[in-house]
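*Asks:* Sequence and predicted model, in that order:
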Amino acid sequence: MGNTTQKHNEDYKILTNDIFKRFHLMLGFSEDFIRTEHQKFYATANNGRSKKSQIEELLHDYLPPATRKHTKQLNNSLFSAIDTNDDGYVDFGEYLMSLKFFQTESPTERADFVFRIIDKDGNNRLTKRELEHILTCLQEYHESLNDSGVTEMTNDGPKSATERLFQKLDQDNSGDINVSEFVDGWLKDNTIRTLFTF
């Protein structure tokens, strides 16, 4: 996919007018928001290349409560989705893009981002293993929700919930879930949205 906010070898340590303009046009963020997030990002990743542990710190407020083990697993999945150029680090542009997806009001954009978080290997297909992994990570979060659909879906644990989700989402019975099947399910089913909205 690649980082669409960054020009080849661009450094974000100094925010130029061109960079502000590009981020504003592409992401819709105000100059004040971009400056604030820039300061926060560089205070955590002073070389402009954030590691997984730093991303967990930066995005902590957007992640659901979970045990330390599950938080680490969720952070690994999130990091893979954010590191769009697969260099093992998140730059400021990738970080800002992730904030856009956490804050978006667009259900389609949100569903696509959640799909990328779940799709750990990045092959644009969700396996039962990937889905069960994320449901396990979100188990404590789901238990804290007061939603009868989520409770019914997850009551027997992540493995059973995975089977139920596959019955709903794998429309072509291929044994995995593609992006359009996931987005379609997200748009049509409130329980699916609630399961993965954090």
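*Replies:* Received the coordinates, thanks. Residues are numbered from 1 along each chain as shown.
*Asks:* When you work out contacts or count neighbours from here on, use the C-alpha atoms and nothing else.
*Replies:* OK.
*Asks:* now the helices for the protein?
*Replies:* 17-27, 31-44, 52-58, 68-82, 92-103, 107-118, 128-137, 139-144, 148-154, 158-169, 179-188, 190-196 (DSSP state H).
*Asks:* For the last one, name the packing helices and strands.
*Replies:* Helix 190-196 is packed against helix 148-154, helix 179-188, with contacts defined by 3 or more CA pairs under 8 Å, 6 or more residues apart in numbering; DSSP states H and E.
*Asks:* how far does the first one sit from the chain's center?
*Replies:* Chain-centre distance of helix 148-154: 22 Å, with CA atoms, centre = their mean, to the nearest Å.
*Asks:* Next up, a structure to set beside the first:
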Amino acid sequence: MIGTSMGASGSSVDDSGATDKYYWHKKFMSRCPSGQLSLHEFKALLDLHSMNDEANQYVQQVFNMFDLNKDGFIDFTEYIAAISLVLRGRLDQKLKWCFKLYDANENGRIDKKEFLSIIKAIHAINCNSGMNPEEFTVKVFDKVNKNGDGELSLEEFIQGAESDQSFMDMITKILDLSNILKIIQNGRRQS
């Protein structure tokens, strides 16, 4: 299965030469002199312009997940907390975070519409022509929605991710923040 570096393409903060918070704080502050990253700045930093509505919604949801205190900004502490979770968190922590990302209406369940919306957004951002969002959604719900109610509970989501490799692979792509780390470290979008 997937180890603690899930989503980081085998890299970690230590692998990239950043062995302490001072280094990352210096890099973060050089990109965000105010110490706070707004949604607009987040999109600009990641070179995410002219996205469709689904991609915009996904980026907004990711931003909101990082904005722990819900003040409309990602500060350094929130940034480090997010990076630590994604790079070093346990699998169950990562899956719970991912579940919250999908659960747009925060009712503790993911319906097909919420799931499809995220998959379409990921598809749009990654320009991934190999994955048909509608077919993938149907496949996941057929395999993972054990009680057939058309919604995924956290338990079904975690069990499905642990038992279905294609579902786990998709979650791994969602949690891959290595490009974000490289952009903040190097100051430019990676190709």
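*Replies:* Nice, thanks for sending it over. Note that the structure is predicted; figures quoted are calculated from it, not measured.
*Asks:* would you turn the helices of structure 1 into CSV with mean neighbour count?
*Replies:* Below are these laid out as CSV (neighbours: other CA atoms under 10 Å):
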stretch, mean neighbour count
helix 17-27, 14
helix 31-44, 15
helix 52-58, 17
helix 68-82, 20
helix 92-103, 19
helix 107-118, 21
helix 128-137, 21
helix 139-144, 17
helix 148-154, 17
helix 158-169, 18
helix 179-188, 18
helix 190-196, 18
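*Asks:* just to revisit the earlier point, columns distance to residue 114 of structure 1 on top of the helices and strands packed on helix 190-196 of structure 1, output as TSV?
*Replies:* TSV is the format used below for these (distance: least, CA to CA, whole Å):
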stretch	distance to residue 114 of structure 1
helix 148-154	17
helix 179-188	9
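*Asks:* so which of those helices comes closest to residue 122 of structure 1?
*Replies:* Checking those against residue 122 of structure 1 by CA to CA gives helix 179-188 as the closest, at 11.2 Å.
*Asks:* Structure 2: matching residues for that closest one?
*Replies:* Under TM-score structural alignment, the match for helix 179-188 of structure 1 in structure 2 covers residues 154-163.
*Asks:* That stretch: how far from the chain's middle?
*Replies:* 17 Å.
*Asks:* For residue 142 of structure 2, what is the corresponding residue in structure 1?
*Replies:* With TM-score structural alignment as the criterion, residue 142 of structure 2 matches residue 167.
*Asks:* and if you look at residue 23 of structure 2?
*Replies:* In structure 1, residue 23 of structure 2 lands on residue 36 (TM-score structural alignment).
*Asks:* Tell me how far residue 145 of structure 2 lies from residue 182 of structure 2.
*Replies:* Per CA to CA, to the nearest Å, residue 145 of structure 2 is found 36 Å from residue 182 of structure 2.
*Asks:* can you check residue 66 of structure 2 too?
*Replies:* Counting by CA to CA, the gap between residue 66 of structure 2 and residue 182 of structure 2 amounts to 17 Å.
*Asks:* go on, residue 160 of structure 2?
*Replies:* From residue 160 of structure 2 over to residue 182 of structure 2 the distance is 31 Å, taken as CA to CA.
*Asks:* Tell me which residue of structure 2 lines up with residue 100 of structure 1.
*Replies:* Counting by TM-score structural alignment, the partner of residue 100 of structure 1 is residue 84.
*Asks:* Residue 58 of structure 2 corresponds to which position in structure 1?
*Replies:* That one, residue 58 of structure 2, aligns with residue 74 by TM-score structural alignment.
*Asks:* For that match, list the residues it contacts.
*Replies:* Applying CA atoms under 8 Å, 6 or more residues apart in numbering to residue 74 of structure 1 gives the contacts 134, 137.
*Asks:* let's go with 10 Å and repeat that
*Replies:* 56, 63-64, 66, 68, 117-118, 133-138 (CA atoms under 10 Å, 6 or more residues apart in numbering).
*Asks:* Now for the residue lying closest to residue 176 of structure 1 once chain neighbours are set aside, how many residues are close by?
*Replies:* Spatially, and ignoring its direct neighbours in sequence, residue 176 of structure 1 is nearest to residue 127 (5.0 Å; CA to CA, 6 or more residues apart in numbering). By other CA atoms under 10 Å, the residues close to residue 127 of structure 1 number 19.
*Asks:* ok, residue 127 of structure 1 touching residue 119?
*Replies:* Yes. Shown here, residue 127 of structure 1 and residue 119 form a contact pair, counting by CA atoms under 10 Å, at 8.1 Å.
*Asks:* what do the two both touch?
*Replies:* Counting by CA under 10 Å, 6+ apart, the residues touching both residue 127 of structure 1 and residue 119 are 177-178.
*Asks:* just to revisit the earlier point, the match of residue 100 of structure 1 contacts residue 13, doesn't it?
*Replies:* Yes. Here residue 84 of structure 2 reaches residue 13: they are 8.5 Å apart, a contact under CA under 10 Å.
*Asks:* so who does the residue in structure 1 sticking out farthest from the centre touch?
*Replies:* The C-alpha centroid of structure 1 is most remote from residue 17, which lies 28.4 Å away (CA atoms, centre = their mean). Neighbouring residues of residue 17 of structure 1 by CA under 10 Å, 6+ apart: 23, 31.
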